[in-house]
Structure formats: C-alpha cells, structure tokens
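Asks: need coordinates for the below:
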Amino acid sequence: MNTTESSSLYDDLEKLDIITLLQSINKEDQKVALAIEKILPSIQKLVEEIVQRMRKGGRLFYIGAGTSGRLGILDASECPPTYGVPHDLVIGIIAGGDAAIRKAVENAEDNAEQAWEDIVSFGFNEQDTVIGIAASGTTPYVIGGVKSAKSKGLLTACITCNLNTPLAEEVEFPIEVVVGPEFVTGSTRMKAGTAQKLVLNMISTTVMIKLGRVKGNKMVDMQLSNEKLVKRGTKMIMEATGLSEDDSKAKLLEFGSVRAAVESFYQK
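Replies: Down below sits the predicted model:
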C-alpha cells in the first residue's frame, strides 16, 4: 500500500483557523517518533554493520532525490564540523547534482543509472555503505543506485515510508518508517521528511559515538569554525581540567581540538 500518497485524515484545510491547523500538524508530527520506535531493532542492525565497515576504512553514502536527497546532504554535511571527520567519510548525493539542493532538476530522479555514476565519482570500496533515501520507495535514481552498489559488494540499506517497496526489495537492510498519511495529501516533506531526518540523526550520531568521536557526552573533535564553538570548547576544557577560562582557550587554540588539548594537559 502506498501510504505516502494516501488521502489526508483532514479535509477542508483552507476553512480551518490558524490554531487548528497548527494543532493538527503538531498532532500528526507526534506520530513520527512512535513509528520510529517500532523499528529501532532494524536501525540497530544496520548501525552495527556500518560501524564494523567504517572501522575497516569504509565510508557512508546517502543517495536521494528532492527532499530525501537534501536531508541526506544535510546529515552528511554536519558530520565534519560536529565530529571532526574528513569531508569524504559521510557523503550525501542528490539526483541532479548540487544544483538540485536549491532547485528541482527536471527528470533527475528518473535516471536509474546516474546514482551509481555519482558514487563512482567519489571512488568506492567494498567496505562502503550506501543508504538510499526515498519516502515513496519507488524513485528510479535511488533504486538503481543501491542495486548497482550491492552488485559491487557494498552494503546497502534504505529509508522509506511505505511497506514492501521496490527500493526495500533491493537492499539488505530496509528501514521502513510508516508514519501514515500526510497532513497535506502527498506532501512527504512533512511527516515522511521528519521521519527520515530523525533516522539519519540516529544512524550518524550512533556511528560516530561508536567510532570514538564523542567522549562522555561531548563533541571533543568538533571543528572550531566560529566563536560560539570556541567558547563551547573552552568550557569543555575548563570542566575537564580545572584550568581558567583564559588558559583553557589558549590550549584549545594551540592544539585545535578539545580532545587534543585535554590529552596534552594530562600527559604532563
């Protein structure tokens, strides 16, 4: 059943007042986390495999079209500044290329061959993982990409919001988050998009923690790309070492990361 295209539970939306619209959207949004809770074991199995592969030099690719592609790029782009990992460790690819991040590229999602070509442009090895993201589970670009990746020995998974889709049939680890009809019929940037974002958060965060990129509950390898992050890092060092604010900031700027600064302090 194509749940993502099924009719909204609400009607005559244009006749509803603003607070009723907001309350109704909020009510629907609350269903998303509960839907994800039901499939946590599936996400767990996927993360376990990704961690094993990344420890052996594998990388993580997200492929998608439209909103799904943008969400993959968002998650991938946040990994280097948050965890201090290389920019080519988690890679987001969208149908139609970077131009499609801001503006739809006509027919890009219908090309079943292009996704694999896009992956190959980054190089690949058998320890890599490809996660296809498609709310409908029917996007040719994504299906073709995971199918080719699997044939080359890469680990494949998907995040979709329908059950028993062509995309899920092609991957080893299908993540199927059925969140029900959208508030505006077929507008999968809403609940489906929220579900995909939450699952991506779970996957990348848990992977990075298991790869040692978090200590305690702190982002000790974050990039110091602005003053806010320098202040955050300074506070982390103060808490870990007992140094003054000025000394902590000086150490942070000298060593370039919270982890390196704290380790240098305790190596004395």
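Asks: only C-alpha atoms for contact and neighbour calcs from this point on.
Replies: OK.
Asks: tell me where the stretch 51-200 of the chain has strands.
Replies: 60-64, 90-94, 129-133, 155-160, 173-176 (DSSP state E, counting those that start in this stretch).
Asks: and the first one, what does it pack onto?
Replies: If I follow you right, that is strand 60-64. helix 66-83, strand 90-94, strand 129-133, helix 140-151 (3 or more C-alpha pairs under 8 Å, 6 or more residues apart in numbering; DSSP states H and E).
Asks: between helix 66-83 and it, find me the angle.
Replies: 150 degrees (axes from the mean of the first three to the mean of the last three C-alpha atoms, to 10 degrees).
Asks: one more sequence to fold, the one below, so I can look at both together:
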Amino acid sequence: MNKQDSKNLLHPSMLQIQYLLELEKVGKKSGSVALIADTCGVSHGPVSRFFKECIERGYLTEKYECTAEGAHALLTYKKLLRDVKLYLKAMNIPEKEIPEKMKQLIENVDYDLLRTMIRNARQATEQTSEQDKNQKDTQDDQYNKDSNAYFIEKILEKGKFQVGIAIHQISRNSETRLSMAHQGFEHLAWIRNNTRGSWLELTIREIHGRSRIDGTEMSGHLSSLKYEKQGQLYEAVIKDGHLKIPLSACHFFRGRMGNIKGTVHITVACNVGNAHMPESTAVLTFWM
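Replies: Below is the predicted model of the structure:
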C-alpha cells in the first residue's frame, strides 16, 4: 500500500476491525449483524453504524459484501495486526500486556509511522549479532525514540503551541469516560519544541467534587502523575503548579480532519477532601 492509499484508509478501532473479521467468517446472511454483535460482546447499534460507514467508504456493498477496496483494506488491517504483535514480542513486552499495547498502537498511531517503527525494529533485529544481544534493550528504546523524534521534527516547528487536552479512564470492557484527573488540569496546555527539548506542559488546578457518602462539597488537587515510556513509569516533576511530560513518551497520529493528536498513558493520584484517591491509570489525549 502506498502513502496516498494509507492516508485515505479508514482508521477503525480494534473492535471495529474485529467486526470485519467476523463478517468475513459468517458472510452475509439473515441475522449476521446480531451474530457479530453477540460474538464481539456489543449491542447491535455499533456494528450496524460501522458497517454503514464502511458502505459509505466503498468497503462494503449494501448487502454487506466486501468490495475490492474493502478486501484490500481488510488485508492491510490483518497485516498490521500480525506485524504489530510480532513487533511487541520482539520488544519483549509481556504476553499479557500485548493486547492492550496492540490496541493503543493500532488505534492511536498513524499507519505510516507505525510501519516505519516496525520496519526500523525489524531491520535492527536482523542486524543484531550474537555479540550485541546484551545491548538489545537499549537499542530498542533508541529505535522508538528515533521514530518519535523523526515524526516530531517533520510535523512540528520550533516554538510554543497551545493544545487541548482530555484525560479518559478505560474500563475493562474498553469503554471510556472522563477521569477525575481531567478536572485537575486546565484544559488548554502547551507543547514546547526547542533546542532544549520537546515536552507537553500541563497547568494544575483545583479539583472539586461531592462526597458519595454524605454529599459534602470537597476540593483537592493532583498529588502525583507518572507517565509511561517504553513500558516503564516515570514520575513527572510538579513545580510552580506545572508539570512536564516529554514528547518522546507520547504516540502521535493524524486525525480524520488532518489535525495532529497525541496520547500518553498516565497514572495519577489525587487528594480530594480528607480522602487520598488511589492511583488510577488513564490515557491523556492532546490535539492541535
């Protein structure tokens, strides 16, 4: 698939890709949408709406039969799923963490960038000799850092850019909702990209809430934030009501309207009222 094809390709979620894979298995027959929904653990509506979008994009016919373009797209999704899984295994990501890591990469990273990351890692693995095995982990970190740095340099100019942010908590059934930590920051942040480095700068603000026990009004603040980078957690330094997250820890992709978005996994803890809220994992999204 060339670069232009990739830019026009529908960028579905992992669950939506599963809808297409199930459709390929069951084929078009009476009740196929309901069967796919039941298999994927969702209601009829999300499957029906996604297939309607696929029809509009020319992937499916009105009878839910795959077009030539749809078959080409499905083949691309299958290859990405396979390559991303192999990529994560090559990075020594624990088996139990691979499904969630795959989901984040497939859904949040531009396909061209994702293929570049995979290709770089594969080439590096092929070039690694027996004598270099002890340096493999360090090299893998550097390959990802280089891929991210390449994207930042190509997309962002030097300077200071205002971005919107949102923090979502992901439940076990993959549903998302705004996290309490979302209230703990100003919803406009800054990206700074200069010779000293590149980072996302957040401004902390007071959190307001109501006790579930007696309805008492409470207020508090964020007490800590850790960001994930290459499978490791690093604590962000909070200073003068601000904290910074390096862009090298973030994943970037282009939205459907061409805007740039980024995501980073974070772990946050808050003090609200007399209660210290336990650490919770969330996804921080920002966009320009």
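Asks: once they're superposed, tell me the TM-score.
Replies: After superposition, the two chains reach a TM-score (TM-score structural alignment, normalised by the length of structure 1) of 0.26; 116 aligned residues with a C-alpha RMSD of 5.9 Å.
Asks: so which of the strands of the stretch 51-200 of structure 1 gets nearest Ala35 of structure 1?
Replies: Among the strands of the stretch 51-200 of structure 1, the nearest to Ala35 of structure 1 by C-alpha to C-alpha is strand 173-176 (9.4 Å).
Asks: what comes up buried for the closest one?
Replies: Buried residues in strand 173-176 of structure 1, counted by 16 or more other C-alpha atoms under 10 Å: 173-176.
Asks: for Glu254 of structure 1, which of the helices and strands packed on strand 60-64 of structure 1 is the nearest?
Replies: Comparing those under C-alpha to C-alpha, the one sitting nearest is helix 66-83, at 18.1 Å.
Asks: I'd like the buried residues of strand 173-176 of structure 1 as JSON lines, with distance to Leu74 of structure 1 appended.
Replies: What follows is these, written out as JSON lines (distance: C-alpha to C-alpha, whole Å):
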{"residue": "Phe173", "distance to Leu74 of structure 1": "22"}
{"residue": "Pro174", "distance to Leu74 of structure 1": "21"}
{"residue": "Ile175", "distance to Leu74 of structure 1": "19"}
{"residue": "Glu176", "distance to Leu74 of structure 1": "20"}
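Asks: of all those residues, which comes closest to Lys27 of structure 1?
Replies: Distances from Lys27 of structure 1 to these, taken by C-alpha to C-alpha, are shortest for Glu176, at 21.0 Å.
Asks: number of nearby residues for the residue lying closest to that closest one once chain neighbours are set aside?
Replies: Leaving out its chain neighbours, the residue that sits closest to Glu176 of structure 1 by C-alpha to C-alpha, 6 or more residues apart in numbering is Thr160, at 5.0 Å. Residues near Thr160 of structure 1, counting by other C-alpha atoms under 10 Å, number 28.
Asks: including distance to Ala76 of structure 1, could the strands of the stretch 51-200 of structure 1 go into TSV?
Replies: As requested, those are exported to TSV (distance: least, C-alpha to C-alpha, whole Å):
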stretch	distance to Ala76 of structure 1
strand 60-64	8
strand 90-94	5
strand 129-133	12
strand 155-160	15
strand 173-176	18
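Asks: do you know which of those lies nearest Thr20 of structure 1?
Replies: strand 155-160 (29.0 Å).
Asks: okay, the strands of the stretch 51-200 of structure 1, which one's buried deepest?
Replies: Highest mean neighbour count of the strands of the stretch 51-200 of structure 1: strand 129-133, a mean of 29 (counted as mean count of other C-alpha atoms under 10 Å).
Asks: Leu34 of structure 1 and Ile133 of structure 1, how far apart?
Replies: 20 Å (C-alpha to C-alpha, to the nearest Å).
Asks: hang on, I meant Pro174 of structure 1
Replies: 10 Å.
Asks: what do these two both touch?
Replies: Residues within reach of Pro174 of structure 1 and of Ile133 at once, by C-alpha atoms under 8 Å, 6 or more residues apart in numbering, are 158-160.
Asks: closest to Ser248 of structure 1 out of the residues you listed?
Replies: Out of these, the member with the shortest distance to Ser248 of structure 1 (by C-alpha to C-alpha) is Ile159, at 42.2 Å.
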